[in-house]
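> Structure of the sequence below:
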Amino acid sequence: MRHFDTAATRAGLPYDALVPALRRMFAGGCEVPLRHTHALADADGHTVGTLLLMPAWRPGGRLGIKTVNVFPGNALQGLPALHAVYTLFDGSTGVPLAQMDGSEITTRRTVAASALAASYLAREDARELLLVGAGRLAHQVPAALRSVRPGLRRVRVWNHRPEGAALLVRALATEPALEGLQITVATGLEAAVRQADMVSCVTLSTAALVQGRWLRPGSHLDLVGGFTPAMRECDGEALRRARVWVDTSEAMAKAGDILQAVAEGLFDPAALQGTLADLCRGAAGRAGPDEITLFKSVGTALEDLAAAELVFDRG
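Here you go, the predicted structure:
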């Protein structure tokens, strides 16, 4: 069995290869059962962590399982709260093929899915990106989106902590994949949204940040961060004004952005335009230069399998 550490996993997932790999997997499909979630308790019975198992496979192809451990108390020990490994098997024999850095796979496939959606939904002449959030995922968004919208010229970063935005701007300025871009801190969220062609939200917010009335005609809103019904990155007005797509139908039961807008009477689930699979199989994306588009993702093991296969085949 081969082993891919963090650096080797990252090297196997360049966005100009990963986005097409996701497109092929969404178009072709694979088996994705519900993820398994288990609470982990200490000797006194107190829950200290969560174990997630996320399998996916292609009949006659390969089988993969991502194992994710979430231990919120790790911060007290100076450790990340989340750790993950990915194990890839031969789907016909069960023979183990490789083990990879599951956290690296998760980060890169998540932003690559946003880039895949943007390849159908963002205007081809999009030049300005607003990045809302300044964490690990946010760091990867500009490179992923630039891989499908090479006309990108400017990136603004807004964060609820301005010092976090400044740190990310300095980090992005050293990225070879972003050479030539103007990268600055956005001091005001409303003004930055009103100027942006693409707005990508990568936060853990439970209160709407982006207001629908701020979105300019022709813009594309990408919602990455919220993955529970209690989390929210935009208001219901944004969904009311936009044509809405999701990564998978699971988002309709998990995404607070959608569920809360439905509860407010601002979005009808019947108005959903479709999923990434629909787009990759030929469904119409952006219908005109002035319409507002919105993509909401919650993640899927299909993406993990596509990424792991790419790492293995390129390695």
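
> Could you use CA atoms for every contact and neighbour count after this?
Noted.

> these two touch, right, H83 and S103?
Yes. Between H83 and S103 there is a contact under C-alpha atoms under 8 Å: 6.4 Å.

> to compare against the first, here's another:
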Amino acid sequence: MNILDAGGVHRLLDYPGLVEALRAAHRDEAMPPASFTVTNEPRDGPNTFVSLVAWAYQDLIAVKLVGVFPGNLALPVPEPSVQGLVALFSGRTGAPLFACDGAALTFRKTAADSALGAACLARRDAEVLLVVGAGGLAPHVAMAHASVRPIRRILIWNRTLARAEAVARELARPGIAAEAVSDLDTAVAEADIVSCVTMATAPLVRGALLRPGTHVDLVGAYRPEMREADDDVVRRARLFVDTRNGCDRSGDIRQPIERGLITLDSIEADLFDLCSGRHAGRGSPEEITMYKNNGGAHLDLFTARHLMRRAGREAGPAPAG
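Below you'll find the predicted structure:
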């Protein structure tokens, strides 16, 4: 059984290849059955342990075991807030086939999910990307978006400016200017794509400031009480999600529904609709689009399968004898 560490995962899961693998999976396959279990830390602690399983019939079973420990970044020696393992098993025999670092795969999968949404929905000439948040996922969503659109300028906003500056330094390269910004509202008004990767419980992105044609990518706010974009974003935008399954667990969908601003039927399409051509996506350069990245075990399966194939091709045939 092949086992890959974080470095191997990042090296093999380049964004152009992964985005296309996810596009093909959403185009050619149905949603595999999946389960999701959350165990809360004893004594009402802030941490959770999550298990996700997806089963593609007669193909593969993907299992992700992951701890979500929000305080890890504040440790004396910081660690990722999300850590774990992803394993693949045969869908025919149940035999273990492959395992890899779960945090690295989650970073890559999540960023590629958003990039695929942007590939379907953002304007083709989008050049200015605003990343809201400066955690471990921030550089990944920036690189992933830059793999599908001609990004020339990346703005990074974070409540702690020094962390935004560190991400900007990491992202700067020939052809792409990256800079930390302190005024979020001004940055929102300048951006062609706004990608939010935060743990916010109150809206950060004000819809009234969005220029026509902006694409809003919401990655955080995975719980009902969390929120990254305000009601004006929902009012002005055409609404899309990566998957309809459980999309109302997110505050950016749940709260507008509870306020009567939208219903689940207001969501026009998910990635299966967009990638298969059942929905055309963006209809004009002036439209504002909102995409909620919810993730899910099926995306872990699609990503891990692509990774296992990449690793197998790199390894080549087994030596004779």
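
> quick one on the thing from earlier: more crowded one of H83 and S103 of structure 1?
For H83 of structure 1 versus S103, the count of surrounding residues by other C-alpha atoms under 10 Å is larger for S103: 18 against 15.

> so what's the more buried one up against?
Listed by C-alpha atoms under 8 Å, 6 or more residues apart in numbering, the contact partners of S103 of structure 1 are L82, H83, A84, V85.

> Is there a quick ChimeraX command that grabs whichever of those residues are buried?
Buried subset of those, written as a ChimeraX selection, criterion 16 or more other C-alpha atoms under 10 Å:
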select :84,85
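
> Now, the contacts of S103 of structure 1 that are in strands?
The strands, defined by DSSP state E, take in L82, H83, A84, V85 from the contacts of S103 of structure 1.

> Grab the longest strand from structure 1 for me.
Taking DSSP E as the criterion, structure 1 has its longest strand at strand 47-57.

> That one against structure 2, how far on average?
Following the fit onto structure 2, the mean deviation recorded for strand 47-57 of structure 1 is 2.8 Å by mean C-alpha distance after the TM-score superposition for structure 1.

> who does that strand touch, helix- and strand-wise?
strand 36-41, strand 62-70, helix 301-314 (3 or more C-alpha pairs under 8 Å, 6 or more residues apart in numbering; DSSP states H and E).

> The longest one corresponds to what range in structure 2?
So that's helix 301-314 of structure 1. Per TM-score structural alignment, the counterpart of helix 301-314 of structure 1 in structure 2 is residues 297-310.

> Next: stretch 96-116 of structure 1.
In the comparison with structure 2, stretch 96-116 of structure 1 aligns to the range 96-116 (TM-score structural alignment).

> next one: stretch 207-224 of structure 1
Under TM-score structural alignment, the counterpart of stretch 207-224 of structure 1 in structure 2 spans residues 202-219.

> Kindly check the end-to-end length of the matching stretch for me.
Start-to-end span of stretch 202-219 of structure 2 (C-alpha to C-alpha, to the nearest Å) is 14 Å.

> same deal with stretch 289-297 of structure 2?
Terminal residues of stretch 289-297 of structure 2 are spaced 25 Å apart (C-alpha to C-alpha).

> cool, and stretch 205-220 of structure 1?
19 Å.

> which parts of that stretch are buried?
Neighbour-count burial for stretch 205-220 of structure 1, counted by 16+ other C-alpha under 10 Å, picks out S205, T206, L209, V210, Q211, G212, W214, L215, R216, G218, S219, H220.

> Leaving out the residues flanking it, which one is nearest to the second one?
Residue nearest to T206 of structure 1 in three dimensions, not counting chain neighbours: M231, with 4.1 Å by C-alpha to C-alpha, 6 or more residues apart in numbering.

> list the contacts for the one you found?
L204, S205, T206, A207, A255, G256, D257.

> ok, now with 10 Å
203-208, 225, 254-257, 259-260 (C-alpha atoms under 10 Å, 6 or more residues apart in numbering).

> and of these, the nearest to A75 of structure 1?
Ranked by distance to A75 of structure 1 (C-alpha to C-alpha), the contacts of M231 of structure 1 are led by L204 at 16.7 Å.

> what's the neighbour count on the closest one?
When neighbours are counted by other C-alpha under 10 Å, L204 of structure 1 comes out with 16.

> for it, what are its contacts?
Taking C-alpha under 10 Å, 6+ apart as the criterion, L204 of structure 1 is in contact with G133, G135, V224, G225, G226, F227, T228, M231, R232, E233.

> Am I right that it is in a helix?
No. Counting by DSSP: H, G, I helix; E, B strand; the rest coil, L204 of structure 1 is not part of a helix but coil.

> Now do the shared contacts for H83 and S103 of structure 1.
With contacts taken as C-alpha under 10 Å, 6+ apart, H83 of structure 1 and S103 have T67, V68 as neighbours in common.

> F267 of structure 1 corresponds to which position in structure 2?
By TM-score structural alignment, F267 of structure 1 lines up with I262.

> ok, the nearest residue to that match once chain neighbours are set aside to V205 of structure 2 distance?
In this structure, I262 of structure 2 finds its nearest non-sequential neighbour in P256, 6.0 Å apart by C-alpha to C-alpha, 6+ apart. Per C-alpha to C-alpha, P256 of structure 2 is found 15 Å from V205 of structure 2.

> What of L307 of structure 2?
Counting by C-alpha to C-alpha - L307 of structure 2 and V205 of structure 2 are separated by 34 Å.

> Can you tell me the SS state at the nearest residue to F26 of structure 1 once chain neighbours are set aside?
Of all residues not flanking F26 of structure 1 in the chain, A277 sits nearest, at 4.8 Å (C-alpha to C-alpha, 6+ apart). Here A277 of structure 1 takes the helix state, with states given by three-state DSSP.
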